[in-house]
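Trainee: Dropping a prediction and its sequence here:
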Amino acid sequence: MKKGLLIIISGPSGVGKGTVRDFFMKDNSLNLTYSISMTTRKPRENEVDGVDYLFVSKEAFEKAIENGELLEWAEFVGNYYGTPLCQVERLRNEGKNVLLEIEVQGAQQVSEKVPDAITIFMIPPTMDELENRIRGRKSEAEEVIQERLAKAEKEMKLIKDYKYVVCNDDPELAAQYIGLIVKRHMNLAKDE
């Protein structure tokens, strides 16, 4: 059995990664499975533990770091985010194409460890639209919103580090583009 692909989608907070993901994950021909990230932040309304994230304590996360159990991890606005390594390897070894939806810092870590990872950076149509999306969540204090916007400005400069860039002006169209990227790499893997 061929090892599955590793697909990384990252981009600024509020760009709509989750919305786009919901569209292309429905395409069974992509053989995708979503790798659930671990975080120490509190769940937002409608987020489910074990579905959207693995919500853990700060102590449990720090122990996972210490034990080398994470493929990547980052700290942002006082919370940790990371990807459990054993889960990703198990799924790829089962032939599944594994999707990571992670922060830019984490994407850099994974790219160093897994050079053949397919890296996709999602951008907003404009920075004003990004701000509207973040504010539209109505889940964070103004200080956190400003931190997210400042971080987004820095992250946008890292586009050059990704193999692909997809603009999320229309989530359904962005999902179609990502689906085409994955299919292209699946076909290339068949030819190897």
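Mentor: Cool, the structure landed.

Trainee: use CA for all of it now, contacts and neighbours both
Mentor: Noted.

Trainee: S35 against C86, yeah?
Mentor: No: assessed by Cα atoms under 8 Å, S35 is found out of contact with C86, at 10.6 Å.

Trainee: So for those two, which residue has more residues nearby?
Mentor: Remark: of S35 and C86, S35 carries more neighbours, 22 against 11, as counted by other Cα atoms under 10 Å.

Trainee: That one and V88, how far apart?
Mentor: 7 Å (Cα to Cα, to the nearest Å).

Trainee: So for those two, which residues contact both of them?
Mentor: Common contacts of S35 and V88, defined by Cα atoms under 8 Å, 6 or more residues apart in numbering, comprise V98.

Trainee: Give the other helices and strands that the top helix by length along the chain contacts.
Mentor: As assigned by DSSP state H, the longest helix anywhere in the chain is helix 171-191. Applying 3 or more Cα pairs under 8 Å, 6 or more residues apart in numbering; DSSP states H and E, we find helix 171-191 packed against helix 17-24, strand 164-167.

Trainee: Alongside the first one, take a look at this:
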Amino acid sequence: MLRRPLAGLAAAALGRALSDGMSGPRPVVLSGPSGAGKSTLLKKLLQEHGSIFGFSVSHTTREPRPGEENGKDYYFVTREVMQRDIAAGDFIEHAEFSGNLYGTSKAAVRAVQAMNRICVLDVDLQGVRNIKKTDLRPIYIFVQPPSLDVLEQRLRQRNTETEESLAKRLAAARADMESRNKEGSSHWSVLRRPTSCVLAGFLPAMPCQPLPVEARPTSK
């Protein structure tokens, strides 16, 4: 299922991606609303192809949710520590949502690089815009829920949101989807189907295969 050009990715290739834009296989940036299915997609991707892809663990100042592990789901740090490291230039991108900071550190990406794997980053659209200002030239994939009603159902089923935080997430999701439509061809839309269908469209399209129905580029 996986295309051969991906299997031979070396650490030096990803290093060039981080420094000068690179001409070979590129890192992957997943973006999309909370609850759209990014975590499910990532989990399945790493389970089935963990020797090829590696996840760049993000930092956040929010509190861990039940079942989340430090260093696996996020690096949970204080705002003071994260602001210090941002000021020191240790982050590729960072953004703030609902009073909490989120960001991707250079060290987290280098950790994936050291394992000779294609780096996968999970960031919001604010973070994507910051990444676009750097020399990192990843493949952008926007994971979109079937509808805002379905997204609201998923977020409620988590039982981790207050009505206030739920309203903020839905408003942010609506803004993300509208923004993605305006920004157009820099993202692919991946409609939220069963994971196997998403992967069937996701993997063959990387890095230079014809795009299947599940991962067609958005129109300009």
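Mentor: Arrived safely. None of these values were measured; they are calculated from a predicted model.

Trainee: before we move on, the earlier item: can you redo the helices and strands packed on helix 171-191 of the first structure as a markdown table with distance to N97 of the first structure and mean neighbour count?
Mentor: Shown next, in a markdown table, are those (distance: least, Cα to Cα, whole Å; neighbours: other Cα atoms under 10 Å):
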| stretch | distance to N97 of the first structure | mean neighbour count |
| --- | --- | --- |
| helix 17-24 | 13 | 17 |
| strand 164-167 | 17 | 17 |
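
Trainee: Show me what N97 of the first structure lines up with in the second structure.
Mentor: Aligned counterpart of N97 of the first structure in the second structure: I118 (TM-score structural alignment).

Trainee: and its match, how many neighbours?
Mentor: For I118 of the second structure, using other Cα under 10 Å, the count is 27.

Trainee: just A114 of the second structure next, same as before
Mentor: 13.

Trainee: Report the separation between it and T160 of the second structure.
Mentor: Going from A114 of the second structure to T160 of the second structure by Cα to Cα gives 35 Å.

Trainee: And G35 of the second structure, by the same measure?
Mentor: 12 Å.

Trainee: out of those two, which sits in the more crowded spot?
Mentor: The neighbour comparison of G35 of the second structure against T160 (other Cα under 10 Å) goes to G35, with 22 against 11.

Trainee: give the contact list for the more buried one.
Mentor: Taking Cα under 8 Å, 6+ apart, we find G35 of the second structure in contact with P145, L151, R154, L155.

Trainee: Alignment lookup: it to the first structure.
Mentor: Aligned by TM-score structural alignment, G35 of the second structure pairs with G14 of the first structure.

Trainee: what comes up buried for the longest helix of the first structure?
Mentor: For helix 171-191 of the first structure, the neighbour count (16 or more other Cα atoms under 10 Å) marks P171, E172, L173, A174, A175, Y177, I178, G179, V182, M186 as buried.

Trainee: With distance to F23 of the first structure as added columns, please give these in CSV.
Mentor: Shown next, in CSV, are these (distance: Cα to Cα, whole Å):
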residue, distance to F23 of the first structure
P171, 8
E172, 6
L173, 9
A174, 9
A175, 6
Y177, 11
I178, 10
G179, 10
V182, 14
M186, 19
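
Trainee: picking up where we left off before, sec struct for the match of G35 of the second structure, please.
Mentor: The assignment at G14 of the first structure comes out as coil when based on DSSP: H, G, I helix; E, B strand; the rest coil.
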